[in-house]
Each structure stands twice: as C-alpha cells, then as structure tokens.
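Visitor: predicted model and sequence follow; I will ask about them next.
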Amino acid sequence: MTIAVPPDQFALPESALRGLGTRPFGVYVHVPFCATRCGYCDFNTYTAGELGSGASPGSWLEGLRRELALAAEALGTPPAADTVFVGGGTPSLLGAEGLAAVLGAVRDAFGLAPGAEVTTESNPESTAPEFFAGIRAAGYTRVSLGMQSAAPHVLRVLDRVHTPGRPVRAAREARAAGFEHVNLDLIYGTPGERTEDLEASLAAVLDAGVDHVSAYALIVEEGTALARRVRRGELPAPDDDALAASYELVDRRLNEAGLRWYEVSNWASGPAARCRHNLGYWQGGDWWGAGPGAHGHVGGVRWWNVKHPARYAARLADGGLPVAGHEVLTEADRHLERVLLELRLAEGLPLGVLHDDGRRAAAEAAADGLLDPAARAAGRAVLTDRGRLLADAVVRRLAP
C-alpha cells in the first residue's frame, strides 16, 4: 500500500523497527551529478547545465549530512553500517576529498561495523592514482568502475566517453592503491555490437585482473535518448536471442577465468569478492537510502526521496526528511520479492518458502530443465544455466 505523506510526518512504525540490527544493515548514498548524460541511462542524474544555480555538490553534501543525522534519529538506536555503497551518478566527480566527507558523514550518523564493506562507483575518466590512494586512506574498501565495452563504436552508441584502455588502467591503479576488491561493469547487447566486440571487452576485463564483474543486458528505458533513437528507427531494439547468446558467452569466458556467478548478473572470484551490499538487497536486509531520489527499506517499509537536488536540499533546510512517499509491503508483496530476489542467487531459494502452487510449479520447472533437480531434492530452488536465461519467467511460475 503506497502512502504519500508530508516529509515532517514520515516515521517508521514500531513493527518495522522491531528486529533492526538482527538483519544486515547498509547505507546507500546517491550522488546525482554527471559530467555528461549517457544515452541509455534513466537514473536520477543531472549535468551542471541541468542543475542551474539551485543546487551544487556543496549544498548536496550539506543536505546529506542533515539527512543522515535525521535518519539516525528516525531509527531510534541505529545499528552500525555493515555496508556502505556510494552510487550515482558519478561519485568520483566529488574527488577523494569529497568522498572522504561522504564516508565521514555516514560514520558520524551510524558508525561502521568491524570489517564493513565500503564501495564507491567511479567513472574511469574522473580517477587517477592519487584519487584511489585518497579514497583508500579514507576507508573505502571496494571500487566499482563503469567500463560497459572496450569497443569504441559500441561506446558511441551508448554515449559513453572513454579514453581507449582507460578502464583497465583505472582498475590496475585501484589495485596498486591497495584495493583487493575491484569490479568492472559491462553492458552487452548494444545495437551494432558484434561477438568479436564482446570478446574483446571480456579479454580487457580479464586482463585488468579484477575479482568481480557485473554484466547486464542493455535495456532500452523509456524517456532516454536511446529509446528515442530506437523509436525513430535509427537503431534496432536489442534482440532476445542475441542477448541470450551474449550472456552465455560472458558466463563461459568468466568461468574459464575462475569467476563464478553468484547472482544472475554478477560473477566473483570467491565468496570474499562478492558485493555484500548488494547481497543485502537480494537477501531482504535493511538499508537507509540517502540522497536525491534514493530508496530505502527497513522491516517491510519502503520509501523514496524527492528527486531534484535543489528540492532535496530545501526539504532538509526546512528541518524534515526529504521523503516523497512510502509504502508498507503486504505479506504477499514480501513473498513475491523474496522469490524474485533470492531465486537470482546461486544458492537459490528454500522450497519451504513457496506456497503449495509454487512447489508444484517448481517440480514442473525442474522437469523443464529450468531448476536443478539435485538442488530441488535437497529442498532448494536453484536455477540451471538455461533457467538463468529465463529467470523472470521462472519467478512468475513459482510466485503467480
């Protein structure tokens, strides 16, 4: 049930706060700034020209500090953050000093649990050896770099601006600065991408020596420049069969290099290399989402912030949380989300979570080669290689 409330009236119910700290707790910080807008991106981001004079990184950071302080009050006795993820947008545009200030604000409000994972996304073009050394000294433990492709013509379709080879060099610089955990992002299925282009991208990723890779099929999101080009017939829409073949190629090459899938779109060299923050999402943990447009979740209550940085800062200057709306998840909502998210994991979902119809559907899915029969016999629903290609369809069968 979605409930729109004035920001000064948003409060988490006691039922949501019950058990806080017994589940993983993370903090997500959204940095809404980008140097340029990528044609495929529908995230809540703004270039300097789009912001005008009503917002700036300085006013955003001041607002962030206020929001995190109010968040700690809203949670009562907040747990220390097990994970922190600074995403965007382009967090690296803040520089090492700005990102150190962000982490300092999280520490001041919540504290960090021993061994906390602290990740920031970064655009390779706004990084340098000094940047990585600075954020490592500030307490960041993990870096996620946007690469998308090694093929210049593919990057042009995506409106990505990269110096050739820069993502690989940035990954090596991060490792040289002491980061054990470095991720590179790939997008496959861009119009005009050939098999040899994807092979070259995968070779570059593996040459960088990273311990984590995220690879996503291109989705043409409504309202983006890419969607307008597809609608005008300038570019073809991604082909489902080609996307499936690309996914299989990604999985095969990463497996050969010792990177194993642990979530449908994520591969890691071992358990320690997995992104703990994202696992918190997939396993039903709690997190506070801070920043313009950020979403949070605690104990079955989900909320989202106002989107524009100027409005975000104004709400906080008035003394209230910048919440635009929230919803209380029903038992049916939570059941569906658990099936949807946990089924994407390599460990799968306990069959006991499913209703009777879902367990019967799981037996049929196993017979159809979509779920692992051995895992099912052991009481779990685990996607097969073919099942991963049809994960959304499997979810619809198990949680109709």
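Guide: That came in fine, so what should we check first?

Visitor: please make it C-alpha for all contacts and neighbour counts, starting now.
Guide: Fine.

Visitor: the helices in the stretch 301-400 of the chain, which residues?
Guide: 309-317, 331-342, 356-367, 373-377, 385-389, 391-398 (DSSP state H, counting those that start in this stretch).

Visitor: please apply the same query to the stretch 51-200 of the chain.
Guide: So, for the stretch 51-200 of the chain - with DSSP H, counting those that start in this stretch - the helices run 57-74, 95-109, 129-138, 152-158, 166-176, 195-207.

Visitor: so how far is the shortest one from its chain's centroid?
Guide: This points to helix 152-158. 22 Å (Cα atoms, centre = their mean, to the nearest Å).

Visitor: ok, and what's touching it?
Guide: Helix 152-158 has contacts (Cα atoms under 8 Å, 6 or more residues apart in numbering) with 38-40, 148-149, 161-162, 164, 190-193, 226.

Visitor: next one: the first one
Guide: Around helix 57-74, the neighbours that count as contacts under Cα under 8 Å, 6+ apart are 11-12, 33, 78, 94, 102, 105-106, 109-110, 288, 290-291, 309, 312-313, 316-317, 321-322.

Visitor: the top strand by length along the chain - contacts with which helices or strands?
Guide: In the chain, assigned by DSSP state E, the strand with the most residues is strand 112-122. On a contact count with 3 or more Cα pairs under 8 Å, 6 or more residues apart in numbering; DSSP states H and E, strand 112-122 meets strand 81-88, strand 142-148.

Visitor: okay, one more to line up with it:
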Amino acid sequence: MPSALPLGDPAPSDGLLPAQALEGAGGRAFGLYVHIPFCAVRCGYCDFNTYTATELGGGASQDAYADTAVAEVGFAARALADSGLPERPLSTVFFGGGTPTLLPGEDLARILRAAVDTWGLAPGAEVTTEANPDSVTRESLQLLADAGFTRVSFGMQSAVPHVLKVLDRTHTPSRVPLVVEWAREAGLAVSLDLIYGTPGESLEDWRHSLETALSYRPDHISAYALIVEEGTKLAAQIRRGEVPGIDDDDHAAKYELADELISAAGLGWYEVSNWAATPEQACRHNLAYWRGDDWWGIGPGAHSHVGGVRWWNVKHPVAYAARLDSGASPAAGRETLDSETRNIERIMLEARLVSGLDIPGLGGLEETGRHAVAGLIADGLVEPAQAFRGRLVLTLKGRLLADAVVRRLLPD
C-alpha cells in the first residue's frame, strides 16, 4: 500500500502562505506537478500513492478526476495571488503517477489547458507525461502533442520478460519500440525509465535491457536502483524467501555498466540517475526540484514547495475531492523550513548534479565542508580539478557513494 504522509504542522484551509514564501519569489521558476493516482495493476515494488479500480472504493471515480484536478488549479491560483506571490508563467509541467495515460487524453489535455489558461507557459516550457508502454496509442500520443505536451517518459523498466514479471509490469518488451516510434511521429521527446537490481536479474539481463533501450535512441534515460519499500508485495516476497534479496555490490556493478554503456552511446550524466543526449534534453522539471525552485503539486498525496514552505495533500482521492468541493485546501499538513535546513537540503540535492556544489557557498556548514573536501579528493570521490576551482563534482565512484559524500560534508 502507499507509504504514509510525513508529519507536519496543520495546513490552513485557505491555503495562504507565510511571508517567507514571498522572499525572492520573482527570481525563482514556477512549475506544476499533476498527480494521476490510478494504475491498472499495482506493481509489487511500488509504494507510491496510487490506486487500482478495486482499491478506490465508493465515492471515487476516474471519470470525475479531471474536474477535481481543474478545481485545484483554480484554488492554487487564488491561494498564490492572495498570498502576494508574483504572477509567473509555468516553466515546467509534469504529469506523474500512477499512470497518467490511464485517463483519456482529452482529460489530460483539459487539465493542462486549465493550467495554461491560469498561469501561461514560459517560452520553451517543458510539458511531460509519464506513460506505461501499454497505456498509449498512436492516436493518444498525437492528441497529447497537439494539446501542448512536449515530452513523454515511458516506464520501460526492463527488456527481459522474467524481470518484468517480478516487477508485475503488464507490457511486453516488443511494445516499447512501437510507442517510441509513435511518440517521435507526434513530435514528442522521449525518455525511457529503467530499473536495475530486480531479484533474479543477472548482469547480462541488465546489459540486454540497456543495449535494447539505447537502440531506440532516446533523448533521455533514467536508471534507478530498485529499492524495496516496507509494506509492498516485493518486500513480503523477499521476507518469505520467495525471491532473493537486494545486493549492494550487484547494484554498484549495474550502475557502473549503465554509465559505461549510456555514456558510450553519447548521453551524458547530469544527475546521479539520469542521462540526456544534450543538456537541453535534461528533465527540467526534475532539475527544478533539485535546485529548489517553486512548484505546486496537484492531486491526492501530491507535494508542493514555494519559498521554503512545503506541504502535501490528503492521500485518498475521495478525501481530496471532498476538500475541494467544500472550497477548502486539500493539504493535509505543511512545514516551513528554516535557513539551516534549506541549506542542508540544497547540499544534499546539488551534490548529485553534474554542475556540482559551490564549495565557498556551503553557508554555515562551510568549515565542516572545506575540511571534508580534501578527504573526498584523496578518496577519489570528487573531481580534483573542479574542487580546486571551487566546485564539488562527483566522480563515478562518488556517484556510487553519493549519500556518504553528503554525510561527510555535513556536521555530525
């Protein structure tokens, strides 16, 4: 089942933001995340806030979801304006899930149209939807492109049938080249998401998945290590000994192979788990997260962030719709980050980027960080030349140990 929401302070029913959120807002980009919480089948490894038809229960309907999401767009616009935030066009829009393309393309287009009518789009804005390979058609992808979507991210995960079976994926490997071709025909940029470290996946299985994905010449690839979340079907299978557990050395070998093959194909890493054919093809929406920009999250369980104020919506679609129907904020809780916490989070996120971390800009943690850098260079975890120029950029070894690098930069 989906993971629990974080604890936090009560969120005001009018959605108004404190004065802190206004500071420097004019210099920050503004994006929109739209959560579509529906899936045809719950994958055994997933703990996202998603629901199959049988899990929804009474009072929730996929058919009515677009209306509810549009209602939150209107609520967001009023809350931001009444809080004194400057008007800013959307630099990115990202439809995630779940499986956004389980909704009819017309519904996705209607939500996007409401957002664009409300805030406008910045020149060259990126508009992405995630999709499962078996949840789109040639016609639906063309409809999305005509509606203003610029990019599609397909959940390929693997090219090996037995790996897809363990992951409970419903598509067949032969479906992926078809949908990539259809997306290109529609003029959409293509990203492929892969997962490595699935129980029973050999190194050769993973090599086959990488080589197959690269043969489709995607604009972007994400490769994520499988994480076993408590409460999922996969966690129970491992606990019962039905499938083998996760091995850190296996993950490391597969990450190194991914970087080798993806880089050889001409895609460059820009974040620990992400590679793009050109800097322009990097996922700008995810970069907005990693760089601390502002975004509003639409949908049940969606998270938002504006100027160091973070909040999250109630999880169930029924409760979410009821809040908006009553004119109240769907937020379940929120937190206002102090300057130290914001700086720690900035270090944690920016250290994962190829652009690196400004060593002189470590803020209050500068003394700790500076003492750590020499050791990180000696251990081969950061690029020496970049460090001498004042930037902390991870080596390949450093990317494998990114969390450990960050811990060394922060005080005990």
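Guide: Yep, that arrived. Because the structure is predicted, anything quoted here is derived from the model rather than measured.

Visitor: of the contacts of helix 152-158 of structure 1, which is the nearest to Leu349 of structure 1?
Guide: Gln148 (30.1 Å; Cα to Cα).

Visitor: what subset of the contacts of helix 152-158 of structure 1 is buried?
Guide: Buried subset of the contacts of helix 152-158 of structure 1 (neighbour count, 16 or more other Cα atoms under 10 Å): Cys38, Gly39, Tyr40, Gln148, Ser149, His162, Thr190, Pro191, Glu193, Leu226.

Visitor: any idea which of the helices of the stretch 301-400 of structure 1 is most buried?
Guide: helix 309-317 (a mean of 20; mean count of other Cα atoms under 10 Å).

Visitor: that one maps to which residues in structure 2?
Guide: Mapping helix 309-317 of structure 1 onto structure 2 (TM-score structural alignment) gives residues 317-325.

Visitor: residues contacting that stretch, please?
Guide: 37, 56, 59-60, 68, 71-72, 299-300, 313-314, 329-330.

Visitor: can you rerun that using 10 Å?
Guide: Outside stretch 317-325 of structure 2, the residues that touch it by Cα atoms under 10 Å, 6 or more residues apart in numbering are 13, 36-38, 49-51, 56-62, 64-65, 67-69, 71-72, 75, 299-301, 313-314, 327-332.

Visitor: that one vs structure 1, average offset?
Guide: Taken over the aligned residues, the distance from stretch 317-325 of structure 2 to structure 1 averages 0.3 Å (mean Cα distance after the TM-score superposition for structure 1).

Visitor: state the helix or strand in which the residue nearest the centre of structure 1 lies.
Guide: Nearest residue to the geometric centre of structure 1 (Cα atoms, centre = their mean): Asn278, 6.4 Å. Using DSSP states H and E, Asn278 of structure 1 maps to helix 276-282.

Visitor: Val354 of structure 2 contacts Ala276, correct?
Guide: No - using Cα atoms under 10 Å, Val354 of structure 2 is not in contact with Ala276, being 11.7 Å away.

Visitor: which residues are in contact with both of these two?
Guide: Gly268, Trp269, Tyr270.

Visitor: now tabulate these in JSON lines and tack on distance to Met348 of structure 2.
Guide: Listed next are the shared contacts of Val354 and Ala276 of structure 2 as JSON lines, based on distance: Cα to Cα, whole Å:
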{"residue": "Gly268", "distance to Met348 of structure 2": "21"}
{"residue": "Trp269", "distance to Met348 of structure 2": "17"}
{"residue": "Tyr270", "distance to Met348 of structure 2": "15"}
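
Visitor: most surrounded residue in those?
Guide: The residue in the shared contacts of Val354 and Ala276 of structure 2 with the most neighbours, by other Cα atoms under 10 Å, is Trp269 (22 neighbours).

Visitor: give me the aligned partner of that one over in structure 1.
Guide: So Trp269 of structure 2 corresponds to Trp261, using TM-score structural alignment.

Visitor: same question, Leu32 of structure 2
Guide: By TM-score structural alignment, Leu32 of structure 2 lines up with Val27.

Visitor: same thing with Thr172 of structure 2?
Guide: Match for Thr172 of structure 2 (TM-score structural alignment): Thr163.

Visitor: so how many other residues sit close to that match?
Guide: So Thr163 of structure 1, with other Cα under 10 Å, has 11 neighbours.

Visitor: what do you get for Arg18 of structure 1?
Guide: With neighbours defined by other Cα under 10 Å, the count for Arg18 of structure 1 comes to 11.
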